[in-house]
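> Predicted model and sequence follow; I will ask about them next.
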Amino acid sequence: METNRNNTDEKWAALAKHLFDEPTAENSESLAADWDEDELKDIRETARQVDLYFQQKRFSAKEAFTKIDVARNQAATLKPKKTIQFWSRIAAVVAIALFLGGAGYWMSGRNGFNTQKEIASGQNADITEIVLADGSVVTLNYGSTLTYPDEFNGKYREVTLDGEGFFEVQPNPEQPFIIHAGKADIQVLGTSFNVNAYPQNGEVSVVVQTGRVRVSSNELTETGEKVVLIPGEKGVLALNDQVVQKSQNTDVNFLSWKTHSFSFNKTSLKDVIQQLDKVYRVQISTADPDLERLLLTARFDDRPVRFILEVIAMTHGLEIQQTNENEYLLQKN
């Protein structure tokens, strides 16, 4: 009995070596003796698809074994003996792939077999809104990327941000939400806040709108300093530092990229132009540098950039010249 089991183990080992290592003539001859040619063809194709799913990081172990069970149950009513044996072998191929090809994916993710996705806002003019598996909502700014799992099965709900995003996190004290952004780790239980982590800025900044968040450098030990932010506060971690600097947020327009709403109170035209350039991705210039010292007090709620420029021109007696699709020049009448 033990000899038969050893022979079976050797056959499966030979199959795994043939599928996932370089096949040899000796190995191929052994397979031909142990396996039916049609079954081998089907198993090879299944293994190829399994490998493709792993390469694309789209594999879901739970779904795969569910489909195998369904297929086995359906097949059992048609060809009881041979078909069940065949699907058992297919299940074993998937198991082999999980062990040989999937161990690295499992070990690299702290959420187990969660499929990883990358969503980027791309190069268009629209922002991207993502609803995560727990119901949390993330709004991404232009040129930003969020990496996140299909399901949050681990101790933490973890995502990675490159760029800028506004987070509205569903409360779950038993499974804290953690954002990895550059050098910063941002942990929350349930809140809404903005994270700006564009690499070119040289820093990671967090502004809290509601709730509480905890920010720390991922280069610190577990006992390192962690800064807690409450609504209205801002935390900044410079790339060349390990200490988060906390202050009151004085930028009332920190969410303008998301809302397209602005509030200016005796704001210099230079600062107004900088914000409009960033939010609308346009280039606004002045014909005379002295114009940048003009002040503007106004509020705009989700208005197009042309409308805002018309108000500026009317307020200060200027004229607008559109030199290109996304380029504007402000000059004196």
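Thanks, I have the structure now.

> Please count neighbours and contacts with C-alpha atoms only from this point.
Noted.

> in the longest helix along the chain, what counts as buried?
When every helix of the chain is counted residue by residue (DSSP state H), the longest turns out to be helix 80-100. Using 16 or more other C-alpha atoms under 10 Å as the test for burial, helix 80-100 gives 83-84, 86-87, 89-91, 93-98.

> So which elements touch that helix?
helix 2-20, helix 37-55, helix 61-76 (3 or more C-alpha pairs under 8 Å, 6 or more residues apart in numbering; DSSP states H and E).

> Residues contacting that helix, please?
Residues external to helix 80-100 that are found in contact with it (C-alpha atoms under 8 Å, 6 or more residues apart in numbering): 16, 20, 39, 43, 46-47, 50-51, 61, 65, 68, 71-72, 75-76.

> Most neighbours of all those residues, which one?
Of the contacts of helix 80-100, residue 43 is surrounded by the most neighbours, 22 neighbours in total, counting by other C-alpha atoms under 10 Å.

> Could you measure from that one over to residue 324?
Using C-alpha to C-alpha, to the nearest Å, we find residue 43 at a distance of 59 Å from residue 324.

> Sketch out the helices for this protein, chain order is fine.
Remark: helices of the chain, listed N- to C-terminal, are 2-20, 25-34, 37-55, 61-76, 80-100, 103-108, 256-259, 269-280, 305-316; assignment by DSSP H.

> what distance separates the start and the end of stretch 30-43?
For stretch 30-43, the separation between the terminal residues is 16 Å (C-alpha to C-alpha).

> quick one: buried residues of that stretch?
Going by 16+ other C-alpha under 10 Å, stretch 30-43 has these buried residues: 31, 40, 43.

> before we move on, the earlier item: who wins for proximity to residue 143 among the helices and strands packed on helix 80-100?
For those, proximity to residue 143 was assessed by C-alpha to C-alpha; helix 37-55 is nearest, at 24.8 Å.

> How far does the closest one sit from its chain's centre?
Here helix 37-55 shows a centroid-to-chain-centroid distance of 30 Å under the convention C-alpha atoms, centre = their mean, to the nearest Å.

> ok, now stretch 201-214?
For stretch 201-214, the separation from the chain centroid amounts to 18 Å (computed by C-alpha atoms, centre = their mean).

> just stretch 129-140 next, same as before
Relative to the mean C-alpha coordinate of its chain, stretch 129-140 is positioned 10 Å out (C-alpha atoms, centre = their mean).

> buried sites along it?
Buried residues in stretch 129-140, counting neighbours by 16+ other C-alpha under 10 Å, are found at 129, 132, 136-140.

> Need those in TSV (columns: distance to residue 262).
Listed next are the buried residues of stretch 129-140 as TSV, based on distance: C-alpha to C-alpha, whole Å:
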residue	distance to residue 262
129	21
132	29
136	26
137	23
138	21
139	18
140	19
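
> alright, now check it against this:
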Amino acid sequence: MDKKTLEDYFKGHLTGEQQEEVMQWISEQGEGWTDAFIQDNWDRPVHLPPPQQKASIKAKVMENIRSRQPLRKLWLHIGRAAAILLLLSAGAWWWMQQQPSAPQWHTVSNSGGGHIMLRDTLPDGTVITLNEHSSLRYPSSYNKKNRTVFLTGEAFFEVHHDKERPFIVKAGNASTRVYGTAFSVSAYASSGQLRVGLQRGSIGVISDTAHEEQEKMLVPGELLIYNKGNKTISIEHQAPEKLGAWTTGKLVFFKTPVEDVFNQLEQRYDVHFSNDHGMAERTVTATFDGVPLNKVLQHISFVWNIRFEQRGDSIYVK
């Protein structure tokens, strides 16, 4: 019996008649062949088949024995069935080891619910702070060959230095490669912009959909803004300490489009803005620390001559 036929048998690729032939061949080899096969494959990591699969294997073996063998020889074939079942289990382990395993993912999320900030520490010692309605996920292989995380929303990173394993943040259409640093990434799906601000250290940002895929290197105090609409990148300058100020619970806006301001206010104050006016060119630069919503709206109203009317949890822009 050739190796490929045996592999196809364990994978379930053979027809009923072919399966009968292989099973008959296995039963004729005796316990020595079974022991040798198990010995050859015993040092492979064991992945047990699901319980229903093992039950199905056992049922098929016993059904085959009952249908093909006289009752007076049943004692002999029960012994053979036990050997075959053991072989099938070892074969299933061996075959499953050859299949690529699905990656396991770990997720850290801050869904809000009264928690403005959520701090956590990754396996390598990197500290992350998640803003409201943000989540971070990373594979179980994190910190083995590299350190890649996937961000939705906004997070501040204090990266543990490791020159052998680069730290990479994938958010939206951009990847940020870290060279030992503290920085902030804002990548809410509802926002028209993706922002990466560097507080200290050094980072490089690559946009997957920008006109050019050259890595943009930032120095402390620089804020990279990627416009999702026209796929352009601009670099703004801001005091480094301001770039992580939101981690203290403050509302921080820096040349932030009014529509994005409304989105953040919706998350923070659990309201809904109804706006039918075009405000693409209007931005807000301000910091609010523990103030009620009406104070924020008063500031925006004064700067841009916008009127607001609140009805319940809905705010209409006039």
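Okay, I see it. Predicted model, so just to flag it, every value in this text is computed and none were measured.

> sorry, back to before: between which two of the contacts of helix 80-100 of the first structure is the distance greatest?
20 and 76 (29.1 Å).

> What lines up with residue 65 of the first structure in the second structure?
Residue pairing (TM-score structural alignment): residue 65 of the first structure is not matched to any residue of the second structure.

> Now residue 65 of the first structure. Nearest residue, chain neighbours left out?
Once flanking residues are discounted, residue 65 of the first structure sits nearest to residue 91: 7.3 Å by C-alpha to C-alpha, 6 or more residues apart in numbering.

> go on, residue 165 of the second structure?
residue 146 (4.6 Å).

> Give the equivalent position in the first structure for the one you found.
Taking TM-score structural alignment as the criterion, the aligned counterpart of residue 146 of the second structure in the first structure is residue 156.

> now do residue 221 of the second structure
Using TM-score structural alignment as the criterion, the counterpart of residue 221 of the second structure in the first structure is residue 232.

> Quick check, its match in contact with residue 251.
No - in this structure, residue 232 of the first structure is not within contact of residue 251 by C-alpha atoms under 8 Å, at 9.9 Å.

> more crowded one of the two?
It is residue 232, of residue 232 of the first structure and residue 251, that has more neighbours when counted by other C-alpha under 10 Å, with 16 against 11.

> From residue 211 of the first structure, how far out is the more buried one?
Using C-alpha to C-alpha, which is the criterion applied here, residue 232 of the first structure is 10 Å from residue 211 of the first structure.

> Over to residue 47 of the first structure?
Following C-alpha to C-alpha, the distance that separates residue 47 of the first structure from residue 211 of the first structure is 48 Å.

> Break down the stretch 201-333 of the first structure into its strands, ranges please.
Taking DSSP state E, counting those that start in this stretch as the criterion, the stretch 201-333 of the first structure contains strands spanning 203-210, 213-217, 227-229, 233-238, 245-248, 261-268, 283-286, 295-301, 318-324, 327-332.

> Would you mind putting these into TSV with mean neighbour count and distance to residue 196 of the first structure alongside?
Putting the strands of the stretch 201-333 of the first structure into TSV (neighbours: other C-alpha atoms under 10 Å; distance: least, C-alpha to C-alpha, whole Å) gives the following:
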stretch	mean neighbour count	distance to residue 196 of the first structure
strand 203-210	22	5
strand 213-217	23	13
strand 227-229	19	15
strand 233-238	21	9
strand 245-248	14	15
strand 261-268	16	18
strand 283-286	18	21
strand 295-301	15	22
strand 318-324	14	29
strand 327-332	16	26
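
> out of those strands, nearest to residue 173 of the first structure?
Proximity to residue 173 of the first structure, assessed across the strands of the stretch 201-333 of the first structure by C-alpha to C-alpha, is greatest for strand 213-217 (12.5 Å).

> What residues in the second structure pair up with the closest one?
Aligned using TM-score structural alignment, strand 213-217 of the first structure spans residues 203-207 in the second structure.

> Superpose on the first structure and give me the mean offset of the matching stretch.
Comparison of stretch 203-207 of the second structure with the first structure after fitting gives an average deviation of 1.1 Å (mean C-alpha distance after the TM-score superposition for the first structure).

> For residue 247 of the second structure, see how far away the closest residue to residue 198 of the second structure other than its chain neighbours is.
Using C-alpha to C-alpha, 6+ apart and skipping residues adjacent in sequence, the residue nearest residue 198 of the second structure is residue 183, 4.4 Å away. Here the criterion is C-alpha to C-alpha. By it, residue 183 of the second structure lies 11 Å from residue 247 of the second structure.

> Next: residue 33 of the second structure.
Applying C-alpha to C-alpha, one obtains 65 Å for the distance of residue 33 of the second structure from residue 247 of the second structure.

> what's the answer for residue 143 of the second structure, then?
Counting by C-alpha to C-alpha, the separation of residue 143 of the second structure from residue 247 of the second structure is 25 Å.

> How about residue 173 of the second structure?
In this structure, residue 173 of the second structure and residue 247 of the second structure are separated by 24 Å, where distance is defined by C-alpha to C-alpha.

> In terms of neighbours, single out the busier of those two.
residue 247 (19 against 15).

> Which residue in the first structure aligns with that one?
Residue mapping for residue 247 of the second structure onto the first structure gives residue 258, with TM-score structural alignment as the criterion.

> residues touching its match, list them.
If a contact means C-alpha under 8 Å, 6+ apart, then residue 258 of the first structure has 127, 139, 141, 166 as its contacts.

> Please pull up the equivalent of the second one in the second structure.
Looking back up the chat, that one is residue 139 of the first structure. Residue 139 of the first structure maps onto residue 129 in the second structure, with residues paired by TM-score structural alignment.

> Report the contact partners of the nearest residue to its match once chain neighbours are set aside.
Leaving aside its chain neighbours, residue 129 of the second structure sits nearest to residue 119 (4.4 Å; criterion: C-alpha to C-alpha, 6+ apart). Applying C-alpha under 8 Å, 6+ apart to residue 119 of the second structure gives the contacts 127-130.

> End to end on stretch 131-142 of the first structure, go ahead and measure it.
Length of stretch 131-142 of the first structure, first residue to last, C-alpha to C-alpha: 17 Å.

> Counting neighbours, what do you get for residue 159 of the first structure?
Quick note: residue 159 of the first structure (other C-alpha under 10 Å) scores 17 neighbours.

> Could you find the closest non-adjacent residue to it?
What sits nearest to residue 159 of the first structure in space, not counting adjacent residues and going by C-alpha to C-alpha, 6+ apart, is residue 148, at 4.7 Å.

> And for residue 194 of the first structure?
residue 166 (4.4 Å).

> you'd agree residue 172 of the second structure is up against residue 187?
Yes - between residue 172 of the second structure and residue 187 there is a contact under C-alpha under 8 Å: 6.2 Å.
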